[in-house]
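Participant: Next comes the sequence, and after it the predicted model I'd like to discuss.
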Amino acid sequence: MFTTRPTLQGTFGMVSSTHWLASQSAMAVLESGGNAYDAAVAAGFVLHVVEPHLNGPAGEVPIIIAPAGGEVRVLCGQGVAPAGATVANYRALGLDLVPGTGPLAAAVPGAFDAWMLLLRDYGTMSPAEVLAPAIGYARDGHPPVEAVGATVETVRELFETEWTSSAEVYLSDGRSPRPGELFRNPALAATWQRLVTEAAAAGDDRVARIEAARRIWRTGFVAEALVRQAGRPTRDTSGERHTGPLSAADLAGWSASYEAPLTYDWRGWTLCKAGPWSQGPVLLQQLALLPDELPRHGSAEYTHLLIEGCKLAMADREAWYGDAAEVPVGELLSAEYNSGRRALIGEEASYELRPGSPGGRTPRLSAHARAVAAGEGGPGAPAAPGAGEPTVARTAGADTAEFLAGESAAAGAAAHARSGAGVPEVSPDGATRGDTCHLDIVDRWGNMVAATPSGGWLQSNPVVPELGFPLGTRLQMAWLEEGLPNSLTPGRRPRTTLTPSLALRDGVPVMAFGTPGGDQQDQWQLHFFLAVALRAEVRGGPDLQGAVDAPNWHNDSFPGSFHPRGMSPGSVTVESRTDPEVVEELRRRGHDVRIGGAWSEGRLCAVARDPRTGVLSAAANPRGMQGYAVGR
């Protein structure tokens, strides 16, 4: 089949990420003798610099690792809700939902500590070595992608009138960052340089320096600046100015942590995902819902089956996933439960939100989810292909100019204005905004890592003036209603959409993959995985690039995870490259099919390793023209 690029193959090392500078920085680390984990940390910090509209140091990152000869582990870089982030406190402010922007939405930052913990336990380098590329790009500049400037333009008025610390970085001379011109963030470079210098005072021992860097983040000058910022009244998507509850005790008391992955066995493969504090089990449930015999890959019957299975898995996500209550994961993935759920898939498209009852339990949906599922109150969900994660900030009373560029060849297209913050829009040519980052790496020793950094977007909170980056907004995913698995709860993680994947074949790690895309991530990843698992190889290895390039789709038939938490029952958005006969048949079955851009669905990355031969492979998404794989 036609592919935009070859599937790369080699034996030394492979990297795939959503930005070429991050990919090449990681490869440079491998070339200098570092391993996959050193390279991942370096790439992660470069992504904070070159994709600031998609992630930042005060955001979050789930990481799945497969050390050569070791056990697969999940490293949770998702921070918890601060002690003062209670349903009662937010309701007292007159809120029904956590705002999509501002300090009320800030969880304890998780990304930095997770990267440092990975470096300490599995890497070989020092903080200074892995931060060097990011410091260089922030201090000396890099040519930004079009999407950075387009994002800044959507919030120009807010930056100039309210979030002036952000204007100092992103509108420093009155102009937003432009392609072909070097963009610098000297405050961020100074932050990392100061942290490296202070950490070096701990002595020559690598681990001691890493631990010093972690302390500086959690209790030193970084923590002090983050707490000051949370206490500054900030206009958010409610149209009001609020301070946030993040405190010094919250920062000092939290650290990233390891846990065992959730797994599901399917036809000799074992898929590894993060737990139900993430979206990860959705991919596993979609596999569990598949019948023994599948329709022809890519056919209308096949696509219908996957769409309807996704609706059921997402309904269970809404009723059962979260960190604030026990989640019956074993029953949700059991053969008996999914046999019953599979029987709900008929020949026609479903327009209902149908959570199941694992173990006879009664599903519990939030009042908001029930309302939007019934078409009562709240704006509908986006129909945009790739509708992404960050809610774009706005000024009070203004229409929200939603950022549309980043997912197709029309990157940088003009924004489309529509009232209601957080409602992603699609332009006539299908261009839409991006939302998150991803990276996958495998090295010559067989170490493998998949990570999905996100949050801390430039458009979702003001830049902390002393640091050069903003707080995150992940708490917008929690409900302001007591007694739910995803209720806003101090010390508990908001349920995140971030969901990297790692696959084993006959018990041996063979592939790491993932994508940005909010609620779409495990929809696109299922399509990708099945394309790899069910289709022909190229040059003796998996056809990773063919699976990445294949026409993709997503549906919005469930409450969205981002403010304003709407849904669009029955909707399916497909790339215009989809077979017209498939589109016609889906519509005949009752699906509300919308046609997106030819290259508008997904931003997948993947690496693989054949344990028999040691041959490494990699592929990256061509959509948006910035993701690249490198290797040799």
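Facilitator: Great, that's in hand.

Participant: switch to C-alpha atoms for all contacts and neighbour counts from now on
Facilitator: Noted.

Participant: How many neighbouring residues does E584 have?
Facilitator: 13 (other CA atoms under 10 Å).

Participant: same thing with A260?
Facilitator: Neighbours of A260 (other CA under 10 Å): 15.

Participant: For the closest residue to it other than its chain neighbours, which residues are in contact?
Facilitator: Closest residue to A260 apart from its sequence neighbours, by CA to CA, 6 or more residues apart in numbering: R73 at 5.2 Å. R73 is in contact with 64-66, 258-261, counting by CA atoms under 8 Å, 6 or more residues apart in numbering.

Participant: out of the residues you listed, which is most surrounded?
Facilitator: I64 (30 neighbours).

Participant: Start and end of stretch 279-294, how far apart?
Facilitator: Counting by CA to CA, to the nearest Å, you get 24 Å between the two ends of stretch 279-294.

Participant: alright, now check it against this:
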Amino acid sequence: MFTTRPELLGTFGAVASTHWLATAVGMSVLERGGNAFDAGIATAFVLQVVEPHLVGPGGEVPIVFHSAKTGKTEVICGQAPAPAGATIEHYKSEGLTLVPGNGLLAAVIPGAFDAWMLLLRDHGTMSVRDVLEPAIYYAEKGHPLLPRVSDTIKGLKSFFEKEWPTSAAAFLPGGSAPEPWSLLKNEALAGTWQRIIKEAEAAGSDRERQIEAARNAFYKGFVAEAIGEFAAKTEAMDESGTRHKGVITADDMGGWEASFEAPLTYDYGGQTVNKIGPWGQGPVFLQTLSLLKGFDLGAAKPAGAELIHLLTEAMKLAFADREAYYGDPAFVDVPVETLLSDAYADERRKLIGAKASFDLRPGRIAGYEAQVDRVMATLERLSDATGTKQVNEPTTAAMQSARRGDTVHVDAVDRWGNMMAAMPSGGWLQSSPMIPELGFMQNTRAQMFWLEPDLPASLAPGKRPRTTLTPTLTTRDGKPFMAFGSPGGDQQEQWQLILFLRAVHHGLNLQEAIDLPMSHTTHFPSSFYPRSRKPGHLLVEESFGNEVIDDLRARGHDLEVSPEWTIGRLVAVARERDGLLRAAATPRLMQAYAIAR
């Protein structure tokens, strides 16, 4: 079939990310002898500079990776929890019923930096300087500003000037928003990383000691102190329409570390799919596969109405269970084994019919009935208060609010068989005011908590928010096979599932699977402020064609047709048993790139 670009093939290494400069940096690390983890880390730090509207140093990241040395597939949780002062009582005393989608109260502890340092220490080969210097170069010397970044800054100009003066000083040089493709610098951020390198190298020549010193500088040193002081002293306007100080402190920072954990897995189509746990939406992917296992998807066309209908209806059920059951397992009992069991899927599958569903229908697992009732009652009250609204991700439709951010993605594989998939996000330029001495913003992941008690995702100090970030890595016979992902909030799993099913059932290569038309639904409650939903909704690219679009409409879907090449930002890499490497990147938005040789 026709593709916009070839699937890239090689045997040395491959990197794919959502920006060409970051991908090029990752490949340069492989060329200098680094492994896939070194390359992925350097790529991620560059993304914090060149896609500042989608990710920043104050954000978070889950990483799924396979180590050739240990033979294990693992997860690094770089999703840090809520601060000690983040209580339901405090937020309600501030006059809030929902956690705002931006500002200082939405921040949890920034988890990405420690996650990257943990991966570097235990599985990388390079130094802190090696992985930070490319990002420092672009922060100090400037990088060509993407049109969407320019548009975001222009949309926020008056808001920055009136409410977030530190952001205005950083992103409105000379009082004007920078034009597309002009060079944008962040010298304060370059200085932060240079100071981290200096403190790391002051610990001596040992690589691991340097990494530990870098972690301490961020979480127990000058970075933590600056974050805590800024939160305590700054009252910032947020989407609630009022100003609030933050609650994060230096003590919160110093009391947390990233951690390793086992992935959740599900076997499908000869592959084992590895995802993060129910502190994120990773199990939605696995639950959807368990439901689809009962259908002959191979007989459905890869861009046909039958595949899209079945996938959409299965996802509606899985996402309903996300609302009813998912949360931080350290705080709530999530019945994962039942949710992924054949018996549960067999019963739930009976709800998938020939027509589109409009109801939110979580399963009712014995012993959890009262919890499900509380969740549904909360959602009903929210619906009564806000009504149902269209929820669009900024990378898939016209930006409804210039304050919305999104996510980036990184995949890497090397000649030794190391592979990783990571979904960095948070700390966007529009998330909260810039901390001037650090050159970056705090994240807004706390907006995924509820301010209602006794729900799986209720706010609590030390609790991880139920993140939407969800990279995917599959294995065959214990060896890494595919790593892939896409930005897009609640749409991340949806686009990834389309890619995966097209590869498994129709034998499409990575680029073919990415280039075919995409779709997603906003039928279930959004994870983002103001938590709205649109029952029965299905967004499809017009490139599906009139026959498929008419068929889906006839099946009862509340159809919205988007221009072609507007949905999804998928990138992917793969490694065959004989060592052949493959890589691909979406042409949508004209900035994601893959490199392989």
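Facilitator: Thanks, I have the structure now. Remember, it's a predicted structure, so these values are computed and weren't measured experimentally.

Participant: overall similarity of the pair, as a TM-score.
Facilitator: Superposed pair, TM-score by TM-score structural alignment, normalised by the length of the second structure: 0.96. Supporting alignment: 587 aligned residues with a CA RMSD of 1.5 Å.

Participant: Counterpart of L271 of the first structure over in the second structure?
Facilitator: Using TM-score structural alignment, the partner of L271 of the first structure in the second structure is V273.

Participant: and the closest residue to its match other than its chain neighbours, what element?
Facilitator: For V273 of the second structure, ignoring the flanking residues on the chain, the nearest one in space by CA to CA, 6+ apart is T474 at 4.5 Å. Element membership of T474 of the second structure, judged by DSSP states H and E, is strand 472-476.

Participant: name the helices or strands packed onto that strand?
Facilitator: strand 61-66, strand 271-275, strand 419-422, strand 479-485 (3 or more CA pairs under 8 Å, 6 or more residues apart in numbering; DSSP states H and E).

Participant: tell me the centre residue of the first structure?
Facilitator: L498 (4.0 Å; CA atoms, centre = their mean).

Participant: ok, now which ones touch it?
Facilitator: 61-62, 278-280, 452-454, 516, 518, 521.

Participant: Show me what it aligns to in the second structure.
Facilitator: That one, L498 of the first structure, aligns with L469 by TM-score structural alignment.

Participant: ok, and the closest non-adjacent residue to E163 of the second structure?
Facilitator: Here the residue nearest E163 of the second structure, using CA to CA, 6+ apart, is M237, at 6.2 Å.

Participant: Spit out the contact partners of that neighbour.
Facilitator: M237 of the second structure neighbours (CA under 8 Å, 6+ apart): 103, 163-164, 243-244.

Participant: now swap in A305 of the second structure and tell me
Facilitator: So A305 of the second structure contacts 548-549, 551-552 (CA under 8 Å, 6+ apart).

Participant: which of those show up in the first structure as well?
Facilitator: Counting by both residues aligned by TM-score structural alignment, their matches' CA atoms under 8 Å, the first structure reproduces these contacts from the contacts of A305 of the second structure: 548-549, 551-552.

Participant: Would you format those as a markdown table with distance to R404 of the second structure, secondary structure and neighbour count included?
Facilitator: As requested, these are exported to a markdown table (distance: CA to CA, whole Å; DSSP: H, G, I helix; E, B strand; the rest coil; neighbours: other CA atoms under 10 Å):
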| residue | distance to R404 of the second structure | secondary structure | neighbour count |
| --- | --- | --- | --- |
| V548 | 31 | helix | 18 |
| I549 | 29 | helix | 21 |
| D551 | 33 | helix | 15 |
| L552 | 30 | helix | 22 |
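
Participant: In TSV: those residues, plus distance to T3 of the second structure.
Facilitator: As requested, these are arranged in TSV below (distance: CA to CA, whole Å):
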residue	distance to T3 of the second structure
V548	20
I549	22
D551	25
L552	25
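
Participant: what's the closest of these to S527 of the second structure?
Facilitator: L552 (25.8 Å; CA to CA).

Participant: Am I right that that closest one is in contact with L310?
Facilitator: No - taking contacts as CA atoms under 8 Å, L552 of the second structure lies outside contact range of L310: 10.7 Å.
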